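*Asks:* quick one, structure for this:
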Amino acid sequence: MRDAEKEQVLRDVLEHKGEMVSGVVERIADHSDGKTVYLELGKAEGVLAPEEQIPDEVLRPGQYLKVLLLDERKRGRGAQVNVSRAHKALVRRLLEFEIPELQSGAVIIRALAREPGVRSKVAVSAHQEGIDPVGACVGPKGVRIRSVVGELGTERVDIIPWADEPERLVANALSPAQVSRVEIDRESRTATAHVPDNQLSLAIGKDGQNARLAAKLTGWRIDIKPEPAGAAEANATAVAGAPPPGDAAG
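*Replies:* Alright, predicted model coming up:
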């Protein structure tokens, strides 16, 4: 490919930088730092580096794949661009592709946190009266969220309602655990979530994953403390009135 042609192809492709594109796996090459996957993206070639892949995802030549378009691959031969399957924006683009209310702006993604291949949490709100933002994203019988998860393999995607009040937002973000009350320390930007004893492991999650993603999603440091069942019932009014968290799994 001549330099002028290469530059034109790259200009055309990079007009869609940050967007989701579809490609076909051409080949997979072993390198010292792992396997690099090369995809056909029309006239350009996408390069999916090891660090941009979903951990443990098995890919094969001829497979159709949705990826996030990043930038030009400077060291590449021909018209090569870097793409990603691990970037959190891929989850956003997949949701926008599947959910008409996100496309129209009737529902808005307010925050998103992701651990690729394991779990994502997405906080949504309605920009139009009469719309349930969580229900719109999950879809009838979960059909919409299943389509998104189907593109991510075994990754779980939780949809939760956004709240402007940090107490409610933190409680929602710890879904599927039930939270009795949340105390906020604005100076240290720490939220202390009190949960019933039987909800503690669910709130923390395997290897701390649920709490870690909730902290990323909300922007608050979250401390989780157990309390006896009787105390939990007495303090439940602290989060009463909050809409029930929406939990969608693949």
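*Asks:* hey, let's count contacts and neighbours off CA atoms from now on
*Replies:* Noted.
*Asks:* which parts of the chain are strands?
*Replies:* Taking DSSP state E, the strands of the chain run over residues 20-31, 34-41, 44-48, 64-72, 80-84, 107-115, 119-126, 156-161, 181-185, 190-196, 221-227.
*Asks:* which residues touch Arg85?
*Replies:* Contacts of Arg85 were listed using Cα atoms under 8 Å, 6 or more residues apart in numbering, and they are 48, 52-54, 66-68.
*Asks:* circling back: of the strands of the chain, which is nearest Phe97?
*Replies:* Ranking the strands of the chain by distance to Phe97, with Cα to Cα as the measure, places strand 20-31 first at 9.0 Å.
*Asks:* quick one: the closest one to strand 44-48, angle?
*Replies:* With axes from the mean of the first three to the mean of the last three Cα atoms, to 10 degrees applied, the angle from strand 20-31 to strand 44-48 works out at 60 degrees.
*Asks:* for strand 20-31, the distance to its chain's centre please.
*Replies:* Put simply, strand 20-31 sits 22 Å off its chain's centre (Cα atoms, centre = their mean, to the nearest Å).
*Asks:* would you do the same for the sequence below? I want to compare the two.
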Amino acid sequence: MNADFISAIQELGKEKGIDPELLFQAVDDALVAAYKKNTGTNQNVRVEMNKETGEIHVYAQRTVVEGEADGINEMTLEDAQAINPQYLAGDIVEVEVTPKNFGRIAAQNAKQFVVQRIREAERGQVYERFQSRANDIVTGIIERMENQNVYIDLGKVEAVLTPNEQIPGEIYQYHERMKTYIVEVKRTNKGPQIMVSRTHPGLLKRLFELEVPEIHDGVVEIKSVAREPGMRSKISVYTADSNVDPVGACVGHKGMRVQTIVNELRGEKIDIVKYSEDPAQYVANALSPAKVVKTNVNEADKICRVVVPDYQLSLAIGKEGQNARLAAKLTGWKIDIKSETQAAEEAAVEPAPVEEA
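*Replies:* Sure, this is the predicted structure:
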């Protein structure tokens, strides 16, 4: 094995961003395997390679034992002390057993081991890179679709968008650029597997963080997200800065900021509401665009009873109960919605309190 081979390993390590010592360890492993294969032996050996000249030495390692040696991996105390009187039972004696022309025999083996180790190291680097980006947005290009799965090219790795993580009704086109949310990074024998989502509430949150500087800078905080993918979402926002309108910051000038996010989600409607520590006010805000006339909070059961104008009852409930359902998810409160007429009728039939004699 010559100096050019050593230089090539060092350059390859730098080019791939892999510690050359890792590749030299692969060469050592390859040389040990080559020696055992070439000699047909299973003895314990250590390989020493000069990293400047490429010169190789192979040493058989034998354990010193008292009495008779059992097999090629042991040496009697008498034989060991003939080499060096200081050897004791339990010590390891190394005897050079380098075959002639061993460098030429081992070179091909070493090459295969180095290539394999580079692949493993690159897979490890990709895994660590994406593991640190879990719960983040990535942009990739749709590569192919198989068995209802969408495979997205992220550069050095492929992400998988499974059917249950796809927005219902969304159409995917080959070579189309698309943002997805990393939900899990798995380590497999074939390399890292990136599982992504288009339906996760975290996707909506991260899109706002990317689009709204006030959220990115921490001036405006996203308190909660409720989402029915492809249909409608609600997001509650808060700021401690009295000079900043958190809802206006998210909407943007002429609605441009929120519209960018709506376009990315293929037309999904987004309601942005102001967070309040007062549950009654928070629930009222969450039922937007409906206007709330009155609220009654039951802290023990965490139920909020809401009264809205008659003409806004259907708006407050929403199509198939969607608006009320999303508001409940957003706030964490059960919401009972009545129209003013329904509330008045219920109040009229309630029995008057009985006075005690």
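*Asks:* what's the TM-score here?
*Replies:* Here the TM-score for the pair of chains, by TM-score structural alignment, normalised by the length of the first structure, is 0.87; 227 aligned residues with a Cα RMSD of 1.7 Å.
*Asks:* switch the strands of the first structure over to JSON lines; also include distance to Ile145 of the first structure.
*Replies:* Formatted as JSON lines, the strands of the first structure follow (distance: least, Cα to Cα, whole Å):
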{"stretch": "strand 20-31", "distance to Ile145 of the first structure": "17"}
{"stretch": "strand 34-41", "distance to Ile145 of the first structure": "26"}
{"stretch": "strand 44-48", "distance to Ile145 of the first structure": "25"}
{"stretch": "strand 64-72", "distance to Ile145 of the first structure": "16"}
{"stretch": "strand 80-84", "distance to Ile145 of the first structure": "21"}
{"stretch": "strand 107-115", "distance to Ile145 of the first structure": "14"}
{"stretch": "strand 119-126", "distance to Ile145 of the first structure": "11"}
{"stretch": "strand 156-161", "distance to Ile145 of the first structure": "8"}
{"stretch": "strand 181-185", "distance to Ile145 of the first structure": "29"}
{"stretch": "strand 190-196", "distance to Ile145 of the first structure": "28"}
{"stretch": "strand 221-227", "distance to Ile145 of the first structure": "27"}
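*Asks:* out of those, flag the one nearest Gly208 of the first structure.
*Replies:* Using Cα to Cα, those put strand 221-227 closest to Gly208 of the first structure, at 10.7 Å.
*Asks:* for the contacts of Arg85 of the first structure, which one is nearest Arg11 of the first structure?
*Replies:* Using Cα to Cα, Leu68 comes nearest to Arg11 of the first structure of the contacts of Arg85 of the first structure, at 16.4 Å.
*Asks:* what's the match for the closest one in the second structure?
*Replies:* Using TM-score structural alignment, the equivalent of Leu68 of the first structure in the second structure is Tyr181.
*Asks:* quick one: closest of the strands of the first structure to Asp12 of the first structure.
*Replies:* Asp12 of the first structure sits nearest to strand 44-48 of all the strands of the first structure, at 9.5 Å, using Cα to Cα.
*Asks:* compared with the second structure, how much does that closest one deviate?
*Replies:* Comparison of strand 44-48 of the first structure with the second structure after fitting gives an average deviation of 0.7 Å (mean Cα distance after the TM-score superposition for the first structure).
*Asks:* report the aligned residue range of the second structure for that strand.
*Replies:* Taken onto the second structure by TM-score structural alignment, strand 44-48 of the first structure occupies residues 157-161 there.
*Asks:* what residues does the matching stretch touch?
*Replies:* The contact list for stretch 157-161 of the second structure, computed with Cα under 8 Å, 6+ apart, reads 126, 149-153, 192-198.
*Asks:* can you say which of the residues you listed are buried?
*Replies:* Using 16 or more other Cα atoms under 10 Å as the burial test, the contacts of stretch 157-161 of the second structure include 126, 150-153, 192-198 as buried.
*Asks:* nearest residue to Leu200 of the first structure other than its sequence neighbours?
*Replies:* Pro226 (6.1 Å; Cα to Cα, 6 or more residues apart in numbering).
*Asks:* the corresponding residue of the second structure for the one you found: what's it in contact with?
*Replies:* Here Pro226 of the first structure is matched to Ser339 in the second structure, going by TM-score structural alignment. Counting by Cα under 8 Å, 6+ apart, Ser339 of the second structure makes contact with 307-310, 312-313.
*Asks:* out of the residues you listed, which are buried?
*Replies:* Applying 16+ other Cα under 10 Å to the contacts of Ser339 of the second structure flags 307-309, 312-313 as buried.
*Asks:* so which of those would you say is closest to Ala290 of the second structure?
*Replies:* Nearest to Ala290 of the second structure, judged by Cα to Cα, of these is Gln312 at 6.2 Å.
*Asks:* nearest residue to the equivalent of the closest one over in the first structure other than its sequence neighbours?
*Replies:* Taking TM-score structural alignment, the alignment pairs Gln312 of the second structure with Gln199 from the first structure. Distances taken as Cα to Cα, 6+ apart place Ala177 nearest to Gln199 of the first structure, at 5.7 Å, with adjacent residues excluded.
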